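Asks: Coordinates only, no sequence provided:
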């Protein structure tokens, strides 16, 4: 029998310790058995001992690279003594090897099949374990063997290794390899140092320290080790699922489910099936379906979202009414007919299917689906193997519910309340102090304020948005009035009614008086005329006159279904406005997360015709990190740079918009710190103090400010306007401008402007620069 070894360059075991094969430790063990009067197999053991002792060569150490063919009958006898008669070399996994070395000189057929590459070299490094770790484990094992055999220390050392092996069908199984060293003798060369067990156990001794104390060249090994292998796929997979559930979080939730789905066929022992787990979490007491889980599902991953939701409701109703496994061994039109949600299984080449509801306390948490392309592959038989896994599935689905609740809370915090992580700690402190106060002594909760914070204000506005909106309204009204006029003229050629002439007169009058800039209430007047006078007449004529029906059907087809009027110019304007604002908001949302990395700050964003934001930064906002002016300067540079990026972003969007819209960008520089407080009634932060209010007044009144003595609006498309009050603010801004000009983000010219006086505010100045729209 060929000796199986690992590649000679992997471990270099010969350089670690001398190790030889020897049958003497085994024979000594049998002699002890023979001397035991109660041992019923003593005659058999005596026969083995006599056989070995009749050949003196079997009592000598044998080099691990020797040819063992002359010893075959002795090895067969040895194997018959060690392993029971029921052992099958083709089904059982075992081997006998050289001590410490990865060298197996007697082994079963299945051992060779599982642990060698093409039947040649031994696979010595299990999947998922580094070579360095295997080497460390081997040396640790060796020293524990020495301490036990030579010093007689009571050692507890692991002789087991978990291997992952590939099966012929492409699956994975786990086997536990046990290395039994009972027939190994440790030989000592020279004098041994004295070791005290109490001192030895009082501190952790590393293998490196032991190598200093007890060099391996002081010892040699003689005997053999027994390798026995047990299939532990079920228990090991179960441990992996436990680890998967315990480590699942929002960032790896989908990945965790996909990993679980690969493990389920292994647990059930049915490798050629696919598994799908779909959670049914509850929102406001109703089970819901998350698209991220349904896309690859055999039942739900079909059609559009509406169809998915329809099948989800059908499946949910079924498992609620029948919370037991639904098994369809042979999928065909007849067997799936009672269940409409299974209609697409044949199209997906699924010929055997099973739905297993996962419930807890009579509540549906989700379903497990098993599918196979082979008819009659699935039945109820393997489900009993699921009894240990089921509680873990319940735990995992409950964990998904908690993850969804956290995501919902994050959205609520982000979109509907002013509470952000950067300031949340202060609210938590206030709440904790409130809870610490005895109930009878509680009054109002303490106010939340942050002192000495620096504000940064920015506004991206849609240029002439009210004019554009007015034009869209006027164009819709004009188009509809012209359509009414033409329709009434055509009707008048068929039906002669004085009322139609009067309506036609009013229509022409409204058209003639429709001004380029709509006056207040003008659109309401036109809409009222169309709804109360035109609409009823045309609807009546459409119902009562087949000749006019095609004409009037064409008229109603041009009306917006939700608004009841011609609305497409306004729709185009609203869609264009929405696209720009969505792009700006998305950019700022991403940037908000980025700027928090340098220093915690409060970022408040709100929609007007465009998007405005205010940022507060200062020591009082940071719970632990020390504030420095460099963080403020960094944020101001970011503010100018981000405005340039927004200008480029909206400029690039321009050709894609149905209504051409342009944006203007403005920054307010305010170098003095202010105090902000949380207003519970409005659930937002506001400034405090008379001096601080001046900042709020400026912020609210500069959106349409003009350049002094020119009548020109400060904000212009393609530019960034920076409003300031003091020379030092201007000098700081110019540094940032110069830097961004060097990066070709801003164009070279800088305009220095005086601004007109605003109500309650005077002395404001501004810098204005053009953005380079040609991105490098």
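Replies: The structure has been received and is ready for your questions. It should be emphasised that the depicted structure is a prediction, and the values quoted were computed from it without experimental measurement. Numbering: from 1, shown residues only.
Asks: Could you use CA atoms for every contact and neighbour count after this?
Replies: Will do.
Asks: residues in contact with residue 613?
Replies: 457, 458, 459, 603, 604, 605, 606 (C-alpha atoms under 8 Å, 6 or more residues apart in numbering).
Asks: Which residue, neighbours along the chain excluded, lies closest to it?
Replies: Counting by C-alpha to C-alpha, 6 or more residues apart in numbering, residue 613 lies nearest to residue 605, which is 4.2 Å off, once chain neighbours are set aside.
Asks: Second structure for comparison follows:
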């Protein structure tokens, strides 16, 4: 019986192949010819019956490709294939008769027909893992085996995916019996030599080469294939679980959980089930939600986390956490309505409309790692019997969770390193080298030692964009907040004095007024601490006492509501200041980080930056860092010029933010670059988790770096760093000439103004002879603004 739709009159139409195909039963009939003389007369008679059909219909032996003949000889074909498709087993066996590389079936068992009928009229039967673009080459490999005796093992398992009556996808493995085929080279077909074979072995994907060795339609194919098909849904479901769990970034994949649901539906043969997970936190004895697209936990429902003892009853707690065994609830509603159990997991399942569930522990030798949750909105479909099917899949889920936990720990460690103790990519190779040596010593039974990480002969570059007057701005904000807080307290105490004429209230008023006066005229370093201590130790107990007086309660409540929970004080103006500083630092650091990507692409170098009242950065460049014989002073000069240009851009970005955002606290910035011409050595300080300079002479660089921005111009009280200007500090005449060249270049690009000055600095401790180039920065109102402005022009814009 013909099962497939026929779109062509000939089975060779619209197919490029080395084969010219004909369906023929010649080799099958040859088997019957040997059975004519069998001792068993029933077997001999049956053989004569089959051969009589063939003798009466020669085309069945000779072969045909006309698709119309399948219908014409339908009864005869069934007669010839009667033994292969036994009527006694037809409702049990899943079997078809086909031709290769065609989704074309011309005889099938009743069981197979029933499976297709259940799948529905619109179901399109396809071999799922048949590589269509490789069928020509696969046909050639068959020829190599059949005609030339080359033993090429190209067998791959092929499958059908066919839904059942409930819409559950079932998997069927196809095993081919090719005993009844003949492959015959046509006249003038090129023969394959050993040399040809050797060439083909290394060129599987070179289709043109294969076609040159096996031209289209150069071999006659006669015969047919019997496909024995087996339901391997359970095995394939387990395999699919393995494959699904192996994939990376599963939590980001929108299809991951839906695929996972489908796999478990196939495994359990149930359509309406869902799968969830919860992670076990051993340290806190809690269940936690697994984060990811489509991830759910039916044990937690809407909670992010829950104590295990709050999520489970005593029995289920011991079952999962102590015994590491699964349990099922086949009828949630029945247990819930009986009132016999007030188990938390029963309540949470019932609230979600879940009627049956299986909870399986994901546990290894170290204990519980999480819970696999399978649920259904139908009662009894999940139970202790089908829960046994999980035995075969749990090892793979456990392995995946172990790997996921390891990956998460590595990710956490990477984030900690990135955010807290970052190792810059330029020097990571050196740390990796020492780590490998450390592991090697451990494996060889030696005492492992992480050797010193040092780089010699590197050139330092240091720069900072400092917020000018930050201390004064902070003090001003503190004064305003304390004044506001003391005045609120004073109003309450004065009101209390009217209600209760106690001398102590007058004394507190006097003390408050004294503090208010000191804030205006004599603000000291310890003023904030003294006032805060006074409020906490003396005023707050009084205010809590006064809360009992109804007429004061509203004012006192307003006061406490205005107090910040973290600072335990009014935190209004200081918050404005802190937010401004935080925003400036964040934006400046972000811009510097973006620009660093470009600089690293020019030539690799070590870079670190950190936030204070502004943003500072260190860079080191040299042969020992790049570990390649490629360093040239040109890369140092390039980095110095890049640094100047970027600091001008950072100044511009800051003042553009001032114009656009109107910060609540108006602050200025000043930029400085420190030039140090001599190469030095740096080493990684394990205790401080950062690089520092090595040696006494090199330490001079660190001394200058920490003190120079506070230095005065010689013979004056003027700081060397000034708002609106970039300052370049140096000690060598060669450095002066070099940086003046950079200044002239940046002037030509309208980064810098023309007011260049060279000044001498006062002597610092153990450091003398420092000089500085100062020049004003030119500004733009926005990135697209081609005009440029001086600092004074910009201040007028900001204050307008």
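Replies: That came in fine, so what should we check first? Just so you know, these numbers come straight off a predicted model, no measurement behind them.
Asks: ok so, going back, tell me the residue in the second structure aligned with the residue nearest to residue 613 of the first structure.
Replies: In the second structure, the residue paired with residue 605 of the first structure is residue 609, using TM-score structural alignment.
Asks: Name the SS class of its match, please.
Replies: Following DSSP: H, G, I helix; E, B strand; the rest coil, we place residue 609 of the second structure in the strand state.
Asks: ok, now how distant is it from residue 499 of the second structure?
Replies: 59 Å (C-alpha to C-alpha, to the nearest Å).
Asks: Those two: who's more crowded?
Replies: Ranked by neighbour count (other C-alpha atoms under 10 Å), residue 609 of the second structure and residue 499 place residue 609 first, with 16 against 12.
Asks: I figured that one hits residue 590, correct?
Replies: No. Residue 609 of the second structure lies out of contact with residue 590 (C-alpha atoms under 8 Å); the separation is 10.4 Å.
Asks: Now do the same contact list for the match of residue 605 of the first structure.
Replies: Neighbours of residue 609 of the second structure in contact, by C-alpha under 8 Å, 6+ apart: 589, 615, 616, 617, 618.
Asks: With residue 111 of the second structure instead?
Replies: Counted by C-alpha under 8 Å, 6+ apart, residue 111 of the second structure has contacts 90, 91, 92, 93, 94.
Asks: do the same with residue 695 of the second structure
Replies: So residue 695 of the second structure contacts residue 681 (C-alpha under 8 Å, 6+ apart).
Asks: The stretch 501-650 of the second structure: strands as residue ranges?
Replies: Here the stretch 501-650 of the second structure has its strands, by DSSP state E, counting those that start in this stretch, at 606-612, 614-621.
Asks: Mind reading off the mean deviation between the shortest one and the first structure?
Replies: What that stands for is strand 606-612 of the second structure. In the superposition against the first structure, strand 606-612 of the second structure averages 2.6 Å from its aligned positions (mean C-alpha distance after the TM-score superposition for the first structure).
Asks: the inter-axis angle of that strand versus strand 614-621?
Replies: 170 degrees (axes from the mean of the first three to the mean of the last three C-alpha atoms, to 10 degrees).
Asks: roughly how far apart are the equivalent of residue 21 of the second structure over in the first structure and residue 216 of the first structure?
Replies: Aligned counterpart of residue 21 of the second structure in the first structure: residue 19 (TM-score structural alignment). From residue 19 of the first structure across to residue 216 of the first structure, the span is 11 Å (C-alpha to C-alpha).
Asks: Please say which of these two ends up with more neighbours.
Replies: The neighbour count for residue 19 of the first structure versus residue 216, taken as other C-alpha under 10 Å, is higher for residue 19 (25 against 20).
Asks: What distance separates the opening and closing residues of stretch 202-212 of the first structure?
Replies: Stretch 202-212 of the first structure end-to-end distance (C-alpha to C-alpha) = 18 Å.
Asks: and it, how far out from the chain's middle?
Replies: For stretch 202-212 of the first structure, the separation from the chain centroid amounts to 43 Å (computed by C-alpha atoms, centre = their mean, to the nearest Å).
Asks: just to revisit the earlier point, which one among the contacts of residue 609 of the second structure gets closest to residue 256 of the second structure?
Replies: residue 589 (37.6 Å; C-alpha to C-alpha).
Asks: ok, and the closest non-adjacent residue to that closest one?
Replies: residue 615 (6.5 Å).
Asks: what's that neighbour in contact with, if anything?
Replies: Counting by C-alpha under 8 Å, 6+ apart, the residues that residue 615 of the second structure touches are 464, 465, 466, 585, 588, 589, 609.
Asks: can you tell me which residues contact the match of residue 21 of the second structure?
Replies: Contacts of residue 19 of the first structure by C-alpha under 8 Å, 6+ apart are 63, 64, 98, 99, 100, 101, 220, 221, 222.
Asks: Which of those residues are retained in the second structure?
Replies: Here is what carries over to the second structure from those, by both residues aligned by TM-score structural alignment, their matches' C-alpha atoms under 8 Å: 63, 220, 221, 222.
Asks: Nearest to residue 475 of the first structure among these?
Replies: Checking these one by one against residue 475 of the first structure (C-alpha to C-alpha), the nearest turns out to be residue 221, at 98.3 Å.
Asks: tell me which element the aligned partner of residue 709 of the second structure in the first structure is part of?
Replies: Using TM-score structural alignment as the criterion, residue 709 of the second structure maps onto residue 703 of the first structure. For residue 703 of the first structure, there is no enclosing helix or strand under DSSP states H and E.
Asks: how much space between residue 703 of the first structure and residue 461 of the first structure?
Replies: 8 Å.
Asks: more neighbours, the two?
Replies: residue 461 (23 against 15).
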